[in-house]
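# What follows is a predicted protein model with its sequence.
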Amino acid sequence: MAKISGKYKYLRDDGNFGRYLRVTGLSEEHIEIGKQLCPILEFIKFGDEYTMRITSEVISKDVKFKLNEEVKGKTPSGKTIKATYSLNGDHLIQKQTLESGFTATIDHEFRDDGLTIPTNGTVAFALVNIAG
């Protein structure tokens, strides 16, 4: 089983990330900006609470959650989002619903060499483990 806690740096996007952003309701301008970013994702576990820290050139955000409990938040564009996280082996599954009713399943697949994030069944981007 791969270690969930760690820091991961953006490696590549297979082209599906822009499509995912589009269906979440982002403007074309925001989509283009989002595709240019090189985020770092850090997962921290403290007791039964996790923190997913997202850091990029334009955003720094912590998302705190407990497994199988709904959390509410805001997207970078200000839309309300509800999400539930569950753990299945090396997979942290995030099921999210936007205020528009759009739902997505984001599968954070942790491996010894990094992290891939398929969104609704297609790989949106891959990250490489930079610290552990």
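That came in fine, so what should we check first?

# from here on, contacts and neighbour counts on C-alpha atoms
OK.

# distance of the residue sitting furthest away from the middle of the chain from residue 109?
Using CA atoms, centre = their mean, the residue of the chain lying farthest from its centre is residue 47. It sits 21.0 Å away. Separation of residue 47 from residue 109 (CA to CA, to the nearest Å): 21 Å.

# likewise residue 6?
Taken as CA to CA, the span from residue 6 to residue 109 is 13 Å.

# For the chain, which segments count as strands?
Assigned by DSSP state E, the chain shows strands spanning 6-13, 40-46, 49-55, 60-66, 71-74, 80-88, 91-98, 103-111, 114-119, 122-131.

# In addition, the following structure is provided for comparison:
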Amino acid sequence: MMENSKQRIALLLVIFTLLKIGFSDEPIDKYLGKKYTMSTSENFDAVMKALGVSMWYRFLARVTTPQMVLSKSGDEYTLSLTSLVKNFVQKFKPGDTNTIMTPDGRTANSTITFDGNVLNEIESDLNGKVTKIKRTFNDTHLVIVLEVDKIIAIRTYKANKQ
């Protein structure tokens, strides 16, 4: 019973957050090179725990403030996540499946697609865990919604002034 209440609250937070920042039909390329710095994180520890991430790495994820930027070279995109603890770079072509090493060290197959200003990613790791990641970009914020085993986390990033 308690789990359902937590999931409902998490889902309501997702809906509220997405309504707050707004949807856009702008192409994702509008946000290339724009830097975003994490400002809030809700329930991320629970998602990492469901993925089997170690307590030490979960602690590091809680105390860091990463920056994210999307860039493009030719038809290949790069998603870069930088922090004082660890840097993560993921190169991809929309619709292609790639084998990646996730920021927490798991090997996974990743497929990324675009829908306007939304970058959708499906990750399947070697243990059969499937992570759905939705990154919604706009001029002022980047909202990342992660879902694993019906557990939802929301990480909000603010656009840096340039």
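That came through fine. Predicted, not measured: the structure shown is a model, and the values here were computed from it.

# Let me know the TM-score between chain one and chain two.
The TM-score (TM-score structural alignment, normalised by the length of structure 1) is 0.90; 131 aligned residues with a CA RMSD of 1.7 Å.

# picking up where we left off before, counterpart of the residue farthest from the centre of structure 1 in structure 2?
The alignment partner of residue 47 of structure 1 in structure 2, by TM-score structural alignment, is residue 74.

# do the same with residue 119 of structure 1
By TM-score structural alignment, residue 119 of structure 1 lines up with residue 146.

# Could you list which residues are in contact with the nearest residue to its match once chain neighbours are set aside?
Spatial nearest neighbour of residue 146 of structure 2, chain neighbours left out: residue 133 (4.6 Å); criterion: CA to CA, 6 or more residues apart in numbering. Residue 133 of structure 2 is in contact with 120-122, 144-147, counting by CA atoms under 8 Å, 6 or more residues apart in numbering.

# Could you measure from residue 131 of structure 1 over to residue 12 of structure 1?
The separation that residue 131 of structure 1 has from residue 12 of structure 1, given CA to CA, amounts to 18 Å.

# More neighbours: the two, which one.
residue 12 (14 against 10; other CA atoms under 10 Å).

# and that one, what does it touch?
125-127.

# That one -> structure 2?
By TM-score structural alignment, residue 12 of structure 1 lines up with residue 40.

# likewise residue 38 of structure 1?
Match for residue 38 of structure 1 (TM-score structural alignment): residue 65.

# okay, now its match: neighbour count?
Using other CA under 10 Å: residue 65 of structure 2 sits among 17 other residues.

# what's the burial count for the residue lying closest to it once chain neighbours are set aside?
Nearest residue to residue 65 of structure 2 in three dimensions, chain neighbours excluded: residue 38, at 5.6 Å (CA to CA, 6+ apart). Around residue 38 of structure 2 there are 19 other residues, counting by other CA under 10 Å.
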